[in-house]
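Visitor: build me a model:
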Amino acid sequence: MSDDQWGAGDRSNWSNHGFVMVGAERRPLIYGEHPHSRSDNRHYVEMDGEAVGFDGHRILIGVEITASNYLKGSHYSGSEVRKGGSGKITADGEVVFEFFTRDTRGALLRAHHLIGELSEHSSGWLSKEARDRLVGRKVYYRGVPAVITRLIVDQGCVILETEDGKPFPPPVYRDAEDEDESESSIKDEVLSPHIWWHRS
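Guide: Below is the predicted model of the structure:
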């Protein structure tokens, strides 16, 4: 074991692996030449020119659940105080998804499910660097070639436009009585099953 090599090694051989939060600061995450632990971990954080061994969270995930009551007024059935609330998922301190809830325990379960989905999602939504690359990305929306033109990050939504600038065709499930609401720009959740991300 005396010939084991440890440490980040030669700076010219470091690989950039994005950024991580250390306290309130974004720091470069690097992949070094040699491990810093017996678990063969070669990730380091560059801090003030030095490579410091990294065994932290790649993305800091947070959940905020807020319960509330509100007055629902109705001319027909009378007024009633109802329960409500919101759930928020944060990534590195930024709200990246928000949802309505009426039940705190149910909201915690939904947040758990959403974090799992977002962690594995093709958009890379939890990563700021991945989100920054989404505008201009080509996707399919309900089978139509489309482009992401804008993000509404705190709502977990994207704005899509058809690639050819024409309105999106109406969905097949639209009722015949519905007015024609063909749109050339649509807002939908990043997790929407209508978005197909694997378009070359």
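
Visitor: rest of the way, CA atoms for contacts and neighbours
Guide: Fine.

Visitor: which residue ranges form the strands in the protein?
Guide: With DSSP state E, the ranges of strands along the chain come out as 15-22, 25-31, 43-47, 50-53, 61-72, 80-91, 94-100, 138-141, 144-152, 157-162, 185-189, 195-196.

Visitor: make a markdown table from the ones you listed and add mean neighbour count to it.
Guide: What follows is the strands of the chain, written out as a markdown table (neighbours: other Cα atoms under 10 Å):
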| stretch | mean neighbour count |
| --- | --- |
| strand 15-22 | 16 |
| strand 25-31 | 18 |
| strand 43-47 | 21 |
| strand 50-53 | 17 |
| strand 61-72 | 14 |
| strand 80-91 | 16 |
| strand 94-100 | 19 |
| strand 138-141 | 21 |
| strand 144-152 | 19 |
| strand 157-162 | 22 |
| strand 185-189 | 16 |
| strand 195-196 | 18 |
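
Visitor: and for comparison, fold this next one:
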Amino acid sequence: MGSILKINSLSTTYVDSGHSNNNFYECKNIYAGSFHKTSCSSVMFKSLIQFDLYNLESRPLEYAYLCLYVKDINSDTSYYSNNTLSVYKNLSHYDPKVVTWNTTPETDNVIHLNIASSEIGNYMKINITSFVNSWIKNDDNYGITIESGNFYSSLVKFASSCSEKPPLLFVEYKNPKFDYSIYDDYKTHSLR
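Guide: From the prediction side, this is the model:
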């Protein structure tokens, strides 16, 4: 097992469709999902998170986990809400202090996740190894966007980088010099 590194988020912000020209950079919370005004109208929220990976070695990782502190989930069951969100890799640079709903970067490579109500008050872990390996290999780290997987998702409140429980990234490198001799004492089985 290699060494595990903990990386604090560089910046967080959120944007919403109801305030399409506003920025919420210095808030203690970030939001993803939707808030239903009526059965036909909702406000959509996206969270944008950046990590400084400058000091990471340029070799493949065993894993990279994004850890987000879940503060609350606003589920409106009258509109068939669900706790499904999508995590996307951003494709271009954005300034977290000025980005708005209208200027969010384009995204690609989605990871879908369901958030259980039991995760409220805890950190949840999301495997983003493919994103981080791509950032290391291609030097194109523009962060991630978390948003609703559909119109009927719940509104999830996460702690921001301005809070006491900021988003974290845990990474572990693959160990290229693994010593297989430690298994010499085990009986070898073959397939039949």
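
Visitor: now the TM-score, please.
Guide: After superposition, the two chains reach a TM-score (TM-score structural alignment, normalised by the length of structure 2) of 0.20; 64 aligned residues with a Cα RMSD of 5.2 Å.

Visitor: follow-up on the earlier one: adding distance to L118 of structure 1, write the strands of structure 1 out as TSV.
Guide: Output for the strands of structure 1, formatted as TSV (distance: least, Cα to Cα, whole Å):
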stretch	distance to L118 of structure 1
strand 15-22	18
strand 25-31	21
strand 43-47	23
strand 50-53	27
strand 61-72	11
strand 80-91	10
strand 94-100	9
strand 138-141	17
strand 144-152	15
strand 157-162	12
strand 185-189	11
strand 195-196	14
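
Visitor: out of those, the one nearest R131 of structure 1 is which?
Guide: For R131 of structure 1, the closest of the strands of structure 1 is strand 144-152, at 8.3 Å, according to Cα to Cα.

Visitor: tell me which other helices or strands the closest one touches.
Guide: strand 138-141, strand 157-162 (3 or more Cα pairs under 8 Å, 6 or more residues apart in numbering; DSSP states H and E).

Visitor: and these: which comes nearest F100 of structure 1?
Guide: strand 157-162 (14.5 Å).

Visitor: what about H113 of structure 1, neighbour count?
Guide: Using other Cα atoms under 10 Å, the number of residues around H113 of structure 1 comes to 12.

Visitor: over to the one 5 residues further on?
Guide: Residues within reach of L118 of structure 1, counting by other Cα under 10 Å, total 20.

Visitor: check structure 1 for its longest helix and report it.
Guide: In structure 1, taking DSSP state H as the definition, the longest helix is helix 104-120.

Visitor: tell me the buried residues in that one?
Guide: 104, 107-108, 111, 115, 118-119 (16 or more other Cα atoms under 10 Å).

Visitor: need those residues in CSV with distance to W196 of structure 1, can you?
Guide: Formatted as CSV, the buried residues of helix 104-120 of structure 1 follow (distance: Cα to Cα, whole Å):
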residue, distance to W196 of structure 1
T104, 32
A107, 27
L108, 28
A111, 23
I115, 20
L118, 15
S119, 17
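
Visitor: for the residues you listed, work out which two are farthest apart.
Guide: Farthest pair in the buried residues of helix 104-120 of structure 1, by Cα to Cα: T104 and S119, 22.2 Å.

Visitor: ok so V132 of structure 2 is a helix residue?
Guide: Yes - read with DSSP: H, G, I helix; E, B strand; the rest coil, V132 of structure 2 is one of the residues of a helix.

Visitor: what's the spacing between it and I146 of structure 2?
Guide: Note on V132 of structure 2: its distance to I146 of structure 2, by Cα to Cα, to the nearest Å, is 15 Å.

Visitor: between the two, who's got more neighbours?
Guide: Each of V132 of structure 2 and I146 has its neighbours counted (other Cα under 10 Å); V132 has more, 26 against 23.

Visitor: hmm, the more buried one is touching Y65, no?
Guide: No - between V132 of structure 2 and Y65 there is no contact, the gap being 9.3 Å when judged by Cα atoms under 8 Å.

Visitor: so which of the helices and strands packed on strand 144-152 of structure 1 gets nearest K128 of structure 1?
Guide: Across these, closest to K128 of structure 1 is strand 157-162 (Cα to Cα), at 14.3 Å.

Visitor: what angle do the closest one and strand 144-152 make?
Guide: For strand 157-162 of structure 1 against strand 144-152, the angle by axes from the mean of the first three to the mean of the last three Cα atoms, to 10 degrees is 150 degrees.

Visitor: can you get me a residue count around K6 of structure 2?
Guide: 12.

Visitor: which one is A146 of structure 1 nearest to, not counting chain neighbours?
Guide: Distance criterion Cα to Cα, 6 or more residues apart in numbering; nearest residue to A146 of structure 1, sequence neighbours excluded, is T162 at 4.3 Å.
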